[in-house]
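Q: The following comprises the amino acid sequence and a computationally predicted model.
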Amino acid sequence: MYPSILESIDLNEIDYSKSFTDIYFSKRYVLNANGIKNNDIMLMFHSNRIVLLSLAPSHFFFKNSGEYKINFSVGNVDRLSNVVKGKGKKGGQALNPKSAICKIEYTDGTSFEVPCCMKGKLIEVNEELVKNPELLKLYPDADGFIAIMLSTIAISDATKNELLTPEDYLKAVDSTD
């Protein structure tokens, strides 16, 4: 008889201080996306090619205390209407690195778009951000992620290798302070 999956895990070896994304995703960073100062993006890569998109801790968004909402209608595309089907995720909206995933709109009338920073297809946007936009500010690398994207293995690996590692990101951010 085979041991159950729970019996095969040594619960004493789990680092409970790490989040799910810290354990299963490799974080990479884009500084000054689209040439905009402190428009810093965090992409979290999973080994299965899934990529979570969020804002990096150094993004100018985190310095603004104004009220905001997340709008997934950008240009003439409604990202909320994205529908994928099946194992191959057919039907996902095509993305290029400059494609805007959403717009963050402040009550004072200012706004900015969040680019996806990689080629691939949109699998899903985090609809919870429409109801609870504060998740983006509180948990950007967990429940506050903006979107889930998928790319080919070659594009995913190349993009991951081009972007800043957490160590390089910290050095770059520290040098600009």
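A: Great, that's in hand.

Q: switch to C-alpha atoms for all contacts and neighbour counts from now on
A: OK.

Q: and the residue lying closest to F45 once chain neighbours are set aside, which of the three is it?
A: Of all residues not flanking F45 in the chain, V51 sits nearest, at 4.6 Å (CA to CA, 6 or more residues apart in numbering). At V51 the chain is in strand, as set by DSSP: H, G, I helix; E, B strand; the rest coil.

Q: didn't V51 look like it was pressed against I153?
A: No - the criterion here is CA atoms under 8 Å, and V51 misses it with I153 at 11.5 Å.

Q: Among the two, which residue is more densely surrounded?
A: When neighbours are counted by other CA atoms under 10 Å, V51 and I153 differ, and V51 comes out ahead with 26 against 13.

Q: Show me what the helix or strand containing I104 is packed up against.
A: Assessed by DSSP states H and E, I104 sits inside strand 100-106. Other helices and strands packing on strand 100-106, by 3 or more CA pairs under 8 Å, 6 or more residues apart in numbering; DSSP states H and E, are strand 68-71, strand 73-74, strand 111-115.

Q: so where does I23 fall, helix or strand?
A: helix 20-24.

Q: Could you do A158 as well?
A: Judged by DSSP H and E, A158 forms part of helix 153-162.

Q: in whichever helix or strand comes after that helix, what counts as buried?
A: Tracing the chain C-terminally past helix 153-162 and defining elements by DSSP H and E, one meets helix 166-176 next. In terms of neighbour count (16 or more other CA atoms under 10 Å), helix 166-176 has its buried residues at Y169.

Q: Alongside the first one, take a look at this:
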Amino acid sequence: MLANARHVMPDDLKFEGDKRFFSDALDRVDLIVHGRHSHEDQPNSPLRKRIVVTRTIPGLAPDPSNSRATLWNPGGATFEAACDRAGVRYGTVAIIGGPGVFDMFMDRYDTFWLSQAPRVRLPDGEPAFSGVPALSPQEVLASHGLRAGKGQILDAAEGVVVTPWRRVLQTS
């Protein structure tokens, strides 16, 4: 689960090591994609170019509340058109969620970084991906051709780990 039933990430799911990892990673990308409920809430957030996924517009529009953001309705424009509108034609893109946004990119990820806090329970919470909890997040990622790499401990006391799930390249 990545949020509670109200689509809010509770403080119980916020760990300093994870926040640092996330913030440092976002400082290195060229573009961030997220839904209307997702955001980073960090000092550098206003400086980052972003695409906000929404169904409230027909295709593409500037975000009236953020000059560095483009609003994108996937039903009315391609992702490539949204990137072009955002002024990003190459580089690294971070997809930070929520679940509908993650699902749209499942077959396009080079790497998905899965953070897990095994001691936190969010009954009736919002799952990271469609198919959870019937499938584990790991099963969902593997079903899309991603394979787990070596995990990195972010908070030893709480058992918080982030694991890179990388695209398995098909060879002929």
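A: Happy to help now that I have it. What you are looking at is a predicted structure, and each value in this text was computed from that prediction instead of being measured.

Q: May I have the TM-score of the superposed chains?
A: Their TM-score after superposition, calculated using TM-score structural alignment, normalised by the length of structure 2, is reported as 0.26; 85 aligned residues with a CA RMSD of 5.9 Å.

Q: ok, back up a step: let me know the angle separating the following helix or strand past the helix holding I23 of structure 1 from helix 153-162.
A: Next helix or strand after helix 20-24 of structure 1 toward the C-terminus (DSSP H and E): strand 26-30. Here strand 26-30 of structure 1 runs at an angle of 70 degrees relative to helix 153-162 (axes from the mean of the first three to the mean of the last three CA atoms, to 10 degrees).

Q: Strand 26-30 of structure 1 - contacts with which helices or strands?
A: With contacts defined as 3+ CA pairs under 8 Å, 6+ apart, the packing partners of strand 26-30 of structure 1 are strand 41-45, helix 166-176.

Q: repeat that with 6 Å
A: With contacts defined as 3 or more CA pairs under 6 Å, 6 or more residues apart in numbering; DSSP states H and E, strand 26-30 of structure 1 has these neighbours: strand 41-45.

Q: what's the strand it packs on in contact with?
A: Residues outside strand 41-45 of structure 1 that contact it (CA atoms under 6 Å, 6 or more residues apart in numbering) are F25, S26, K27, R28, Y29, V30, V51, L52, L53, S54, L55, A56.

Q: tell me what the helix or strand L136 of structure 1 falls within is packed against?
A: Assessed by DSSP H and E, L136 of structure 1 sits inside helix 134-138. Under the contact criterion of 3+ CA pairs under 6 Å, 6+ apart, helix 134-138 of structure 1 touches no helix or strand at all.

Q: Could you point out the helix or strand that follows that helix?
A: strand 147-150.

Q: In structure 2, spot the helix with the most residues.
A: Identified as the longest helix of structure 2 according to DSSP state H is helix 16-26.

Q: Give the buried residues for it.
A: For helix 16-26 of structure 2, the neighbour count (16+ other CA under 10 Å) marks G17, D18, S23, L26 as buried.

Q: Out of the residues you listed, which comes closest to E139 of structure 2?
A: E139 of structure 2 lies nearest to D18 out of the buried residues of helix 16-26 of structure 2, by CA to CA, at 22.3 Å.

Q: if I pick that closest one, what's in contact with it?
A: D18 of structure 2 sits next to L154 when contact means CA under 6 Å, 6+ apart.

Q: Could you measure from it over to L114 of structure 2?
A: Plainly put, D18 of structure 2 is 11 Å away from L114 of structure 2 if you go by CA to CA, to the nearest Å.

Q: Save the buried residues of helix 16-26 of structure 2 as a markdown table, and put in distance to V93 of structure 2 too.
A: As requested, the buried residues of helix 16-26 of structure 2 are arranged in a markdown table below (distance: CA to CA, whole Å):
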| residue | distance to V93 of structure 2 |
| --- | --- |
| G17 | 22 |
| D18 | 19 |
| S23 | 14 |
| L26 | 9 |
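
Q: Pick the one among these closest to M104 of structure 2.
A: Distance from M104 of structure 2 was checked for each of the buried residues of helix 16-26 of structure 2 by CA to CA. The minimum falls on L26, at 19.7 Å.

Q: Quick check: the gap between that closest one and A61 of structure 2.
A: As judged by CA to CA, L26 of structure 2 and A61 of structure 2 stand 23 Å apart.

Q: I appreciate the help and will end here.
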